[in-house]
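Engineer: for reference, the sequence and a predicted model appear below.
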Amino acid sequence: MNDLVSKQYGKIINLRNEGLHKYNSLFPHEFARIPTVHTRPHLVTDRLSRSRIHEIGLRHYDIGSHICVLNRPVPWVIGRKLIKNDDTVLDIGSSDGMFYKFLRFNNVAPRYSGLEIDETVRSETPVYGSMKEIHSTFNIVTMFHVIEHMTSEQFLEMMTDIVRILDPKGSLIIATPNILCPGVFERDVEHRQPYPWYDLYAILRLFFDNVEVRRGHYLSTPLRMASIPVRMILGILMEQDWCEEVVLVARGVHRFIEG
């Protein structure tokens, strides 16, 4: 067990129960009460929009010469609703800055910086190589499908850095696979540490006054859309979740003091 978690185990259990009561989800079959965000790919047929996609460099899939399809992952859509023009944004695990390009396509223009440890990745935006390089503050910090690739020790160490650089009125947005949805976490051999939403809620509450949870499901195919009623019924009967990811938004940052 992580040293911090070990020392704060009683507090974490209490905060876990706080989260379970907050969403009236004391039992697995009640997890469906947590608000769910569905997104689906965006079909683009307008010539000007397609030209802008190419200009920005946003990743897309062409269908013939007149139609293209854009991915709209749940965390991106939630992030777009929270981020405003001129917000300072740090995107941890930014890769080639595709989230920034998604924001630009949707007419949101933040002051964006990335953090990426892969030195082979090229990006048009400022990119830090580690948290130690960062000496400014940010309104928004995002971590989209990053923490599952870390050990719990690495994640908690990063949380102390996030507290240091996040504006007191800022927000942290974290997305991770929903370990309560069968097979999701196991899809990537590089996944190291799963986080049930209620435990992640408790950890974030050590550092923040308010944490909101959303379940996310990406309707990437017609089959996924058609199968939702079946998934919901089976989820209740088998006491499992059917949404593939969870997105948590934390606000009211405070410096956590052990003790």
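Structural biologist: Perfect, I can see it now. Numbering: from 1, shown residues only.

Engineer: make it CA atoms for all contacts and neighbour counts henceforth
Structural biologist: Noted.

Engineer: helix or strand: which one has the residue sitting nearest the centre point of the chain?
Structural biologist: Using C-alpha atoms, centre = their mean, the residue of the chain that lies closest to the mean C-alpha position is Ala175, 2.1 Å off. Taking DSSP states H and E as the criterion, the element that holds Ala175 is strand 166-177.

Engineer: okay, pairing it with this:
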Amino acid sequence: MINWSTLIDYRDQIHKRYPTIWDLKLIKRASRLIKTQLRPGMRVLDVGASDRRMERRIREVYSDVMYKSMDIDRGFYHDYYSLDGIDEQFNLITLLEVIEHLELEDGVEMLGRLKGLLATGGKLIISTPNIFHPNRFWQNTDHKVAYSYEELGGILLSQGFEIRGIYRAFNASFPKYFLRLTLFYPLHRILNVDFAKSIVVLAQRKD
């Protein structure tokens, strides 16, 4: 059950820290942020893992990381096909471009359950389409909930997480990247229309 008055207070905390979308640091990919959080021997759970491509990227950094995946899609092998079957804890959980596919109450419940799967000091990296991008959210007909960075950050606070950072993710060829950050940047600011396709949040279990 969502306590809306509490959520508004948490959302305001995020807004004070990041007053506008342009106050979020720009990164190229969520996977790069994930790599900065890896440590030798840590336990990683990839929720919504699809074809498990994240495993290869993780093992490029540390080959001894224990990687496990969870996805409801049985078209690929996964260690888990439901959160209900998970009975271990992890140092890092990733949830990339998943939460927007769930109804709001289900998404909030999932975040609470993921917190319970984190070991002490464990971290969650979550991404979702950037609603300041003109069409990113609407590219998939099965997207159910559009999250602003303030809303997502506030929900994470309400579920017992600390926010370590919120980022905008944009990856493109060098010419496109350069033009967006230089020539076209003032126009994006004036129109308040972002070119970054996703929002990425780094959160930590609050103990």
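Structural biologist: That came through, no problem. Quick caveat: nothing in here was measured; it's all calculated off a predicted structure.

Engineer: quick one: TM-score?
Structural biologist: TM-score of the superposed chains, computed with TM-score structural alignment, normalised by the length of structure 2, equals 0.92; 206 aligned residues with a C-alpha RMSD of 1.7 Å.

Engineer: the nearest residue to Thr128 of structure 2 once chain neighbours are set aside: neighbour count?
Structural biologist: What sits nearest to Thr128 of structure 2 in space, not counting adjacent residues and going by C-alpha to C-alpha, 6 or more residues apart in numbering, is Glu97, at 4.8 Å. Applying other C-alpha atoms under 10 Å, we find 17 residues neighbouring Glu97 of structure 2.

Engineer: contact partners for Glu97 of structure 2?
Structural biologist: Shown in contact with Glu97 of structure 2 (C-alpha atoms under 8 Å, 6 or more residues apart in numbering): 126-129.

Engineer: farthest pair within the residues you listed?
Structural biologist: Greatest spatial distance among the contacts of Glu97 of structure 2 (C-alpha to C-alpha): Ile126 and Pro129, at 10.6 Å.

Engineer: the more surrounded of the two?
Structural biologist: Set Ile126 of structure 2 next to Pro129 and count neighbours by other C-alpha under 10 Å: Pro129 wins out with 29 against 23.

Engineer: nearest spatial neighbour of the more buried one, chain-adjacent residues omitted?
Structural biologist: Nearest to Pro129 of structure 2 is Ser198, by C-alpha to C-alpha, 6+ apart, at 4.4 Å.

Engineer: identify the residue of structure 2 aligned to the residue nearest to the centre of structure 1.
Structural biologist: Using TM-score structural alignment, the equivalent of Ala175 of structure 1 in structure 2 is Ser127.

Engineer: repeat for Leu70 of structure 1
Structural biologist: Using TM-score structural alignment, Leu70 of structure 1 sits opposite a gap in structure 2.

Engineer: which of the contacts of Glu97 of structure 2 are retained in structure 1?
Structural biologist: Here is what carries over to structure 1 from the contacts of Glu97 of structure 2, by both residues aligned by TM-score structural alignment, their matches' C-alpha atoms under 8 Å: 126-129.

Engineer: just send those residues back as a markdown table, with distance to Leu191 of structure 2 too.
Structural biologist: Listed next are those as a markdown table, based on distance: C-alpha to C-alpha, whole Å:
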| residue | distance to Leu191 of structure 2 |
| --- | --- |
| Ile126 | 27 |
| Ser127 | 24 |
| Thr128 | 22 |
| Pro129 | 19 |
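
Engineer: please report how far the residue of structure 2 positioned farthest from its centre lies from Arg189 of structure 2.
Structural biologist: Centroid-distance maximum for structure 2: Leu183 at 28.8 Å, with C-alpha atoms, centre = their mean. For Leu183 of structure 2, the distance to Arg189 of structure 2 equals 12 Å [C-alpha to C-alpha, to the nearest Å].

Engineer: same question for Gly165 of structure 2.
Structural biologist: 21 Å.

Engineer: of those two, who's got more company?
Structural biologist: Gly165 (15 against 12).

Engineer: where's the closest residue in space to Asp62 of structure 1 that isn't next to it in sequence, which helix or strand?
Structural biologist: Once flanking residues are discounted, Asp62 of structure 1 sits nearest to Cys68: 4.2 Å by C-alpha to C-alpha, 6+ apart. Element membership of Cys68 of structure 1 [criterion: DSSP H and E] is strand 67-70.

Engineer: related to what we said a few turns ago, contact partners for the match of Ala175 of structure 1?
Structural biologist: Counting by C-alpha under 8 Å, 6+ apart, Ser127 of structure 2 makes contact with 30, 95-98, 198-201.

Engineer: let's see 7 Å
Structural biologist: Neighbour list for Ser127 of structure 2: 95-97, 198-201 [criterion: C-alpha atoms under 7 Å, 6 or more residues apart in numbering].

Engineer: next: Pro35 of structure 1.
Structural biologist: 214-215 are the contacts of Pro35 of structure 1 under C-alpha under 7 Å, 6+ apart.

Engineer: quick check: the gap between it and Val213 of structure 1.
Structural biologist: 7 Å.

Engineer: residue boundaries of the strands in structure 2?
Structural biologist: Listed from the start of the chain, structure 2 has strands (DSSP state E) covering 25-27, 43-47, 66-70, 90-96, 118-129, 161-169, 198-205.

Engineer: is it possible to get TSV of the ones you listed that adds distance to Thr141 of structure 2?
Structural biologist: What follows is the strands of structure 2, written out as TSV (distance: least, C-alpha to C-alpha, whole Å):
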stretch	distance to Thr141 of structure 2
strand 25-27	26
strand 43-47	21
strand 66-70	23
strand 90-96	17
strand 118-129	13
strand 161-169	22
strand 198-205	17
